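In: Please find the sequence and the predicted model below.
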Amino acid sequence: MSTKKASMIVEKDFKVSEVDKRIYGSFVEHLGRAVYGGIYEPDHPEADENGFRKDVIELVKEIDVPLIRYPGGNFVSGYNWEDGVGPKEDRPRRLELAWRTIETNELGTNEFVDWAKLVNAEVNMAVNLGTRGIEEARNLLEYCNHPSGTYYSDLRISHGYKEPHKIKTWCLGNEMDGPWQIGHKTAHEYGRLANETAKVMKLVDPSIELVACGSSHRKMPTFADWEATVLDHTYENVEFISLHQYYGNRSNDVANYLALPLEMDDFIKSVISIADYIKAKKHSKKTINLSFDEWNVWYHSNAADRKIEPWTIAPPQLEDIYNFEDALLVGSMLITLLKHADRVKIACMAQLVNVIAPIMTETGGPAWKQTIFYPYMHASKYGRGVVLNPIVSSPKYDSKDFTDVPVLDTTAVYNEENEELTIFAVNRDLDDRLLLECDIRNFEGYKVVEHIVLENDDLKQVNTATSQAVAPHNNGDATNDNGRVTATLPKLSWNVIRLKK
């Protein structure tokens, strides 16, 4: 094995943006075992008095998830929010058409808000613009956020919730460009509906922030036209446009797989360009930011999901078991989001428990950390502050779909308040370690406190309920000598180099 070299210069004044903590958000949909058997399992030995799994709560708190999107996803486009409030014995069972299961409605809006408080997270609430519209969105907002003295606020109080939930962030539907979506619409149809809904919701509560649906993914035939049309309608009444993207290594080409964040980077830049074009077209002073509210690896479970028996309750859907190479990709996706922290203010890893998730559970059994848990947790814990724009020199490689892929994928976050500097780095090289030399002379008196490494000789290695075969160690060799940090990044590794004054 040989050693390649890379370098970076990190300066306090080369700033991208302050990190909005919501960039480390997640997502819980009424899908598979995300809710029932995931966050909520009343018969479990670890269940609290409300049926919430305490072992899951502890794992979510370990990540420090600040924001959780709910209740969907495709689910929301056929969901009647009224089914999930009030006495549980009165709640109807429904055919859930998005995923063809039975929804018991045992857990709904209030219970989810209760759970989110237990994990110290805010709720990012989605409204149904598939089968429903302005009236239902306005009523749900009144139910959640209005103090008292009206029909829906008093209904909430009668359900045992005197104080309003004060939910700040709201999604105007989900993936409305997708033909698979219940109530699928054209860009003009959706743009008009989203704008009129936004106007009414802001009359109810002017303090909220709204996310309009962007494309379901970049390869949609309507991509770009969709964003431009929707923003043309909604520009002055929303704060965000959404992005969704999932990746998978279907061809078992690791070099190409690990280069996919370059496509994600281009996707983000494209949507920024579209948003700024509409800003110019409208002569607006307002800037639309991005909510990357679905992102992850998703492909392992595709074959199994085709065999799911319809009309069952909480079947094991979308239960991807992640391997080591997936953790590397997730690390690079997080770095990509941070590089765009000036415009990506919200991001939601989809999803949080059991369904394409960093946390897995066994019904009645243990909960455990998937491989992707670790880079997500490290970024959330240590990536708070200001993203810096380092000057990077790295060896490059070409793959099937990409040219000039940097072997070193990296960014740095400076937390001035805590006097901490964190360097996140992925070595994409399949064969060689990378000697990283980092000039941080601008950070006088900073010492290396930890160099965390996630590495494994087996790219396909997974974690299970009984084995954490893929787990980080803090035996990295990073040192700082008079403002020059040197560190060996093992081949195919995720690294977190933490420095403190």
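Out: That came through, no problem. All of these numbers come straight from a predicted model, not from anything done at the bench. Numbers count the residues shown, from 1 in each chain.

In: From now on I want contacts and neighbour counts done on CA atoms only, so please keep to that.
Out: Will do.

In: where do the helices sit along the stretch 101-250 of the chain?
Out: Listed in chain order, the helices of the stretch 101-250 of the chain (DSSP state H, counting those that start in this stretch) span residues 109-118, 134-145, 151-158, 187-204, 225-234.

In: okay, the angle between the last one and helix 187-204?
Out: Between the axes of helix 225-234 and helix 187-204, defined by axes from the mean of the first three to the mean of the last three C-alpha atoms, to 10 degrees, the angle is 40 degrees.

In: And here is the other one:
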Amino acid sequence: MKCTIHAARQFTRGTVDPRLFGSFVEQLGRAVYGGVYEVDHPASDEEGLRTDVMNLVRELDVPVVRFPGGNYVSNFNWEDSIGPKESRPTRLDLAWKALDPNQFGLQEFMHWARKVGTEPMMVFNLGTRGLAEARELVEYCNHPGGSYLSDLRKQHGSPEPFAIKLWGLGNEMDGPWQVGHKTAEEYGRLACEVAKAVKLFDPSLELVACGSSNVFMPTFPQWEETVLDHAYEVVDYLSLHMYFRNEEKDIATFLACSAGMDSFIETVVHVCDYVKAKKRSKKTMYLCFDEWNVWFHSLQKDKEQKPWIVGPSLLEDVYTFEDALVVGCLLNSLLRHCDRVKIACLAQLVNTIAPIMTETGGPAWRQTIYWPFYYASKYGRGEVLDCRVEVGSYENAQYGTIPYADTLLVHHPDTGEIDMFVVNRHQRQALAIELDLSGFSGSYTLFEHIALEHKDLYAVNDKLHPDEVVPKQISHGDIGSVVEVAPLTWNLLRFHP
């Protein structure tokens, strides 16, 4: 099947903020206990942080990590997680029906973040707590010294401020499952007042207000409008959350689900711009897609977990090759909207719906979805070209007419290189891709083709077979202007002038 892609240097969608390749760590399941933190593991350092996991996180080059939740945060007292470990209380986590011993707390997370080379996105508890606790948390984390809470941080072994710049104003506050669930009016007022207070301390702080928990919420998109009516001028980003599943094993529809992400983003953008116009504001509201992934494999198993233990095996989706194709499409969707989506967090990072899996006391390995994220993070930081694609399409059960090729082009002005991410959705036919770069001066040559392919859609990487699904270098020999990509594959094509 022929696929022609047209691109010009002067037409771009926007420049990618590196924070688009962020992730998420929550005290949920084995994300922390048995994941990033395991005191007795042979690979752990002096702080109990697993070095094998840190190496894989560094390899992904995740610029920002959201912490500590997620649903967990709405019942979290930050004061429980600081100071000497032996004096920290064990609490009940109502969100996930687990015990939280608070051994991996605020300081441990900050040390871990520095070691892996990421910046924190700290989330306030606006469920059971509010303005006073948020103000105090910012003082503890960011004030240099001379106040009670900043001096307390120093006593706890952190003489320099944490200097956290990005803060989330709660989590999924529209959800009835959330501890401390609020109406849009209640949350909008609270978010506005918390934002005003913490910006009195430091107006350069970046704040993320809660949007809808998903596109199927009965209050979507009125929630966004009401919240922004209250907080538009004092927050910097609005959040989006979305997860995807294929319980029906309908590959055609599953591979089209990035169209659902596109529609969600574009609807929220329209609401933001409506509120901007209504307020006659000069400010543009940007988006933070701080939870996204495939999630459905573990749903039945999660119902069987014993409650009130530390580190239960929850949300441990074992990802297939099919899931990796879908994650590649979702990454393309985020990149296509880089003009408005500035931050995104793959949920989550380790063990719970994650690209990295571990065995408690054992090894760590890369899941199938690790690979499209790795290459997007490595080669997706540049200018996204506003390309036009000529290719055949198909119908599916949910998203209408969908092109067989999901394509995204990133131009790197410093080197002149162009990287193309393409998922071939066709189940039988290869795509013969012709790249029309007549809008660029000079000619371009393909110098690298990396593909993720497997004969079994349900192939997985596990402890015994960690490299079952891995990227491969594809050799084309002497080729002309057409490059062929196989059916049901994710591909990275790299061109230089």
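Out: Yep, that arrived. This one's a predicted model, so the numbers in the text were calculated from it and none came from an experiment.

In: Can you pull the TM-score for these?
Out: Taking TM-score structural alignment, normalised by the length of structure 2 as the basis, the two superposed chains have a TM-score of 0.98; 495 aligned residues with a C-alpha RMSD of 1.1 Å.

In: just to revisit the earlier point, can you say which of the helices of the stretch 101-250 of structure 1 is nearest to A425 of structure 1?
Out: A425 of structure 1 lies closest to helix 109-118 among the helices of the stretch 101-250 of structure 1, at 30.9 Å (C-alpha to C-alpha).

In: re the thing from before, quick check: which of the helices of the stretch 101-250 of structure 1 is nearest to D458 of structure 1?
Out: helix 109-118 (36.0 Å).

In: how about the top helix by length along structure 2: buried residues?
Out: Under DSSP state H, the helix in structure 2 containing the largest number of residues is helix 258-278. Of the residues in helix 258-278 of structure 2, those with enough neighbours to count as buried (16 or more other C-alpha atoms under 10 Å) are 258-262, 264-265, 268-269, 271-273, 275-276.

In: do the same with stretch 447-456 of structure 2
Out: 448-454.

In: Reformat those into TSV and put distance to P68 of structure 2 and secondary structure next to each item.
Out: What follows is the buried residues of stretch 447-456 of structure 2, written out as TSV (distance: C-alpha to C-alpha, whole Å; DSSP: H, G, I helix; E, B strand; the rest coil):
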residue	distance to P68 of structure 2	secondary structure
E448	39	strand
H449	38	strand
I450	35	strand
A451	35	strand
L452	33	strand
E453	35	coil
H454	36	coil
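
In: Now the two most distant members of the residues you listed.
Out: Of all pairs drawn from the buried residues of stretch 447-456 of structure 2, the one with the longest distance (C-alpha to C-alpha) is E448 and H454, at 19.4 Å.

In: so which of the helices of the stretch 101-250 of structure 1 gets nearest T3 of structure 1?
Out: That would be helix 225-234 among those, by C-alpha to C-alpha, at 44.5 Å.

In: if I look at E266 of structure 2, how far off is P221 of structure 2?
Out: Distance, E266 of structure 2 to P221 of structure 2, by C-alpha to C-alpha, to the nearest Å: 11 Å.

In: My error: substitute A209 of structure 2 in the last question.
Out: Distance, A209 of structure 2 to P221 of structure 2, by C-alpha to C-alpha: 14 Å.

In: More neighbours: the two, which one.
Out: Applying other C-alpha atoms under 10 Å to A209 of structure 2 and P221 shows that A209 carries more neighbours, namely 31 against 19.

In: Tell me which residues touch the more buried one, please.
Out: 168-170, 191, 235-239 (C-alpha atoms under 8 Å, 6 or more residues apart in numbering).

In: Mark which of those are part of strands, please.
Out: When strands are assigned by DSSP state E, the members of the contacts of A209 of structure 2 inside them are 168-169, 237-239.

In: The residues you listed into TSV, with extra columns for neighbour count and distance to Q473 of structure 2?
Out: Listed next are those as TSV, based on neighbours: other C-alpha atoms under 10 Å; distance: C-alpha to C-alpha, whole Å:
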residue	neighbour count	distance to Q473 of structure 2
G168	27	40
L169	27	43
Y237	25	39
L238	27	39
S239	25	37
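
In: Quick check: of these, which lies closest to D52 of structure 2?
Out: For D52 of structure 2, the nearest member of those is G168. The distance, counting by C-alpha to C-alpha, is 28.8 Å.

In: so stretch 398-414 of structure 1 aligns onto which residues of structure 2?
Out: Stretch 398-414 of structure 1 lines up with residues 395-411 of structure 2 when matched by TM-score structural alignment.

In: Any idea how far apart the tips of the matching stretch sit?
Out: Start-to-end span of stretch 395-411 of structure 2 (C-alpha to C-alpha) is 31 Å.

In: Tell me which of the helices of the stretch 101-250 of structure 1 is the most buried.
Out: helix 225-234 (a mean of 22; mean count of other C-alpha atoms under 10 Å).

In: which residues of structure 2 does that helix align to?
Out: On structure 2, the counterpart of helix 225-234 of structure 1 by TM-score structural alignment is residues 222-231.

In: what sits against Y397 of structure 1?
Out: So Y397 of structure 1 contacts 403-407 (C-alpha under 8 Å, 6+ apart).

In: do the same with P390 of structure 1
Out: Taking C-alpha under 8 Å, 6+ apart as the definition of contact, the neighbours of P390 of structure 1 are 8-11, 14, 411-412.

In: secondary structure element for the residue mapped onto P307 of structure 2 from structure 1?
Out: Per TM-score structural alignment, the equivalent position to P307 of structure 2 in structure 1 is P310. Assignment of secondary structure by DSSP states H and E places P310 of structure 1 within no helix or strand.

In: who touches the residue most central in space within structure 2 in this structure?
Out: To find the centre residue of structure 2, average its C-alpha atoms and take the closest one (C-alpha atoms, centre = their mean): that gives C345, at 1.8 Å. C345 of structure 2 makes contact with 20-24, 64-66, 289-292 under the criterion C-alpha under 8 Å, 6+ apart.

In: helix/strand/coil for R494 of structure 2?
Out: Each residue gets one of three states, and R494 of structure 2 gets strand by DSSP: H, G, I helix; E, B strand; the rest coil.

In: Residue in structure 1 paired with it?
Out: For R494 of structure 2, the residue aligned by TM-score structural alignment is R498.

In: what about the strands in the stretch 251-400 of structure 2?
Out: When assigned using DSSP state E, counting those that start in this stretch, the strands of the stretch 251-400 of structure 2 occupy the ranges 286-294, 341-346, 356-358, 364-366, 383-385, 388-390, 393-396, 400-403.

In: what about these, which gets the closest to G180 of structure 2?
Out: The closest of these to G180 of structure 2 is strand 286-294. By C-alpha to C-alpha, the value is 19.7 Å.

In: Where in structure 1 does that closest one align, residue-wise?
Out: In the comparison with structure 1, strand 286-294 of structure 2 aligns to the range 289-297 (TM-score structural alignment).
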